[in-house]
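1. I would like the atomic coordinates for the input below:
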Amino acid sequence: MDLFEQIAGAPRNLLPYDGNVYYYGHVLTQSDADHYYKALLNNVAWSHDRAIIFGKEIITKRKVAWYAQQPFSYTYSNTTKTALPWTKELLKLKEIIEHKSGEHYNSCLLNLYHDGSEGMAWHSDAERDLKKNGAIGSLSLGAERKFAFKHKKSRDTVSKVLNHGSLLVMKDATQTHWLHRLPPTKTICAPRINLTFRMIIES
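-> You can find the predicted model right below:
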């Protein structure tokens, strides 16, 4: 956190225009981040992600899990997932993220990247199930990875290294105007867990 953020008491917007992305830095102590990382790694119901691309089913190396306050159905990449009930660790982390961000969330999509070879291609989180222009609170645990944004029209890019135990919040028109990705890298050998707390709108 730089001097400006310390004085203002709030993080800066990482995007130059057409959206709001705030990086809060560490929101967990080192010991708490280590604790939750190990707990989630061992206790979450991880499964390989599936996507339907041009009519063909693709199974990813990375694993995912979907939890919420009720069994919401969430559709992305032409596949539908049904949420599992909150675990005690996820409820506590949701409370921390809501307090830090001032937002409310009713669900969480988790991603497990086993090493730097696994990433995420350019995309935006604008599925019909999500609250339009709602906040997405992204908590990072484990290996530090670079996270990048690209404007859909200007192609301007912004990137930030996300630390173990840190929080990044995307909100407002970000998903409308910007793509984001987790680029693969050969230099990272350790796993990373990413929790994206979201607001699902009931049908």
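2. C-alpha from now on. contacts and neighbour counts both.
-> Fine.
3. and the next element down the chain from the strand ranked longest in the chain?
-> Assignment by DSSP state E gives strand 56-68 as the longest strand of the chain. The helix or strand immediately downstream of strand 56-68 is strand 73-76, counting by DSSP states H and E.
4. for comparison, sequence B:
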Amino acid sequence: MLAAVARGGRPFTAAQVIAESRRFKGGFDRPLLARGEILNPVTGEIVTDCLSLSKALDVLRERHGIDTTVRKLITMLGRKKLVEFRLAWRMVPMATDPTARKPEYRHEAIATRTAMDDGLLISIDYGRNGEKWVRTLATPDGLAFLAGLLKAPAGAVKKPKARDTVRAFLAGGRTQAEIVQLSGMSKQVVSYHAKSISNL
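-> Below you'll find the model as predicted:
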């Protein structure tokens, strides 16, 4: 408003607003980013087409038939030292008294410096109204890395499910006690599956 008064009451033109915006943002030490571009804070490169870990798993499920959960993926990435865990919290209303607030805790998986250095994962801050959360994203290179990490090696044989094992033994005329001895499964598991198979 003061700028308009200083200019004699005339409004800014669109070109002047854009030029002023660029001049203002030029004072920052990071480049202007378009929608969908993310700055890797370690390497300084701008990355596009990043996906959250859940979206990355959806893509891998479609392309390669990889079936796992985000929790298992994050645990695997933690073992590979590509993510580290940080305790985060926020204040939420209590169920008994909505005016009172209590902390809600959660563990956030944050990309390590090594993962960002290699260009596999990037962590970004997001949130509104003063809340800060961290989301870890997989870059296109990271997506290819995850596909290689999660693919079963060629010739790998999947372990049969307990239900199928019990069904095969029952079809062979074995008793539940023999199935427990031969398979190493607990009595409860064998009994549960034997009952569910007999109800079919």
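5. Can you give me the TM-score here?
-> Taking TM-score structural alignment, normalised by the length of structure 2 as the basis, the two superposed chains have a TM-score of 0.21; 73 aligned residues with a C-alpha RMSD of 5.7 Å.
6. for the longest strand of structure 1, which positions count as buried?
-> By neighbour count with 16 or more other C-alpha atoms under 10 Å, strand 56-68 of structure 1 contains the buried residues 61, 62, 63, 64, 65, 66, 67, 68.
7. elements contacting the host helix or strand of residue 123 of structure 2?
-> Element membership of residue 123 of structure 2 [criterion: DSSP H and E] is strand 121-126. Judged by 3 or more C-alpha pairs under 8 Å, 6 or more residues apart in numbering; DSSP states H and E, strand 121-126 of structure 2 is in contact with strand 101-111, helix 113-117, strand 133-138.
8. Among the ones you listed, which comes closest to residue 197 of structure 2?
-> strand 101-111 (39.8 Å; C-alpha to C-alpha).
9. name the helices or strands packed onto the closest one?
-> strand 83-93, strand 121-126, strand 133-138.
10. So which residues make contact with it?
-> Residues outside strand 101-111 of structure 2 that contact it (C-alpha atoms under 8 Å, 6 or more residues apart in numbering): 74, 82-94, 121-123, 134-136.
11. hmm, try it at 7 Å
-> Residues from elsewhere that reach strand 101-111 of structure 2 (C-alpha atoms under 7 Å, 6 or more residues apart in numbering): 82-94, 121-123, 134, 136.
12. If you count neighbours, what's buried in that strand?
-> For strand 101-111 of structure 2, burial by neighbour count (16+ other C-alpha under 10 Å) applies to 108, 109, 110, 111.
13. Show me which residues of the helix or strand containing residue 197 of structure 1 are buried.
-> Using DSSP H and E, residue 197 of structure 1 maps to strand 192-198. Within strand 192-198 of structure 1, the residues that count as buried by 16+ other C-alpha under 10 Å are 192, 193, 194, 195, 196, 197, 198.
14. could I get those residues as CSV with distance to residue 174 of structure 1?
-> Output for the buried residues of strand 192-198 of structure 1, formatted as CSV (distance: C-alpha to C-alpha, whole Å):
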residue, distance to residue 174 of structure 1
192, 24
193, 23
194, 19
195, 18
196, 15
197, 16
198, 14
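15. Okay, and residue 42 of structure 1 sits in which element?
-> Going by DSSP H and E, residue 42 of structure 1 is part of helix 30-43.
16. wait, isn't residue 80 of structure 1 in contact with residue 74?
-> Yes: using C-alpha atoms under 7 Å, residue 80 of structure 1 is in contact with residue 74, at 5.4 Å.
17. what about those two, which has more around it?
-> Neighbours per residue (other C-alpha atoms under 10 Å) separate residue 80 of structure 1 from residue 74, with residue 74 holding more: 19 against 13.
18. how far away is the more buried one from residue 66 of structure 1?
-> The gap separating residue 74 of structure 1 from residue 66 of structure 1 is 9 Å, by C-alpha to C-alpha, to the nearest Å.
19. before we move on, what about residue 146 of structure 1?
-> Residue 146 of structure 1 sits 23 Å away from residue 66 of structure 1, going by C-alpha to C-alpha.
20. next one: residue 59 of structure 1
-> Per C-alpha to C-alpha, residue 59 of structure 1 is found 16 Å from residue 66 of structure 1.
21. ranges for the strands of structure 1?
-> 20-26, 47-53, 56-68, 73-76, 79-82, 84-85, 107-113, 120-123, 136-142, 145-151, 157-162, 166-171, 178-182, 192-198.
22. Now do the buried residues in stretch 84-94 of structure 1.
-> Buried residues in stretch 84-94 of structure 1, counted by 16+ other C-alpha under 10 Å: 84, 85, 86, 90, 91, 93, 94.
23. Just flag the most distant two among these.
-> 84 and 93 (16.0 Å).
24. show me what contacts residue 146 of structure 1?
-> Neighbour list for residue 146 of structure 1: 159, 160, 161, 162, 182, 183 [criterion: C-alpha under 7 Å, 6+ apart].
25. burial measure for the second one, as a count.
-> Burial of residue 160 of structure 1 is recorded as 13 neighbouring residues (other C-alpha under 10 Å).
26. If anything else comes up later, I'll come back, but that's it for now.
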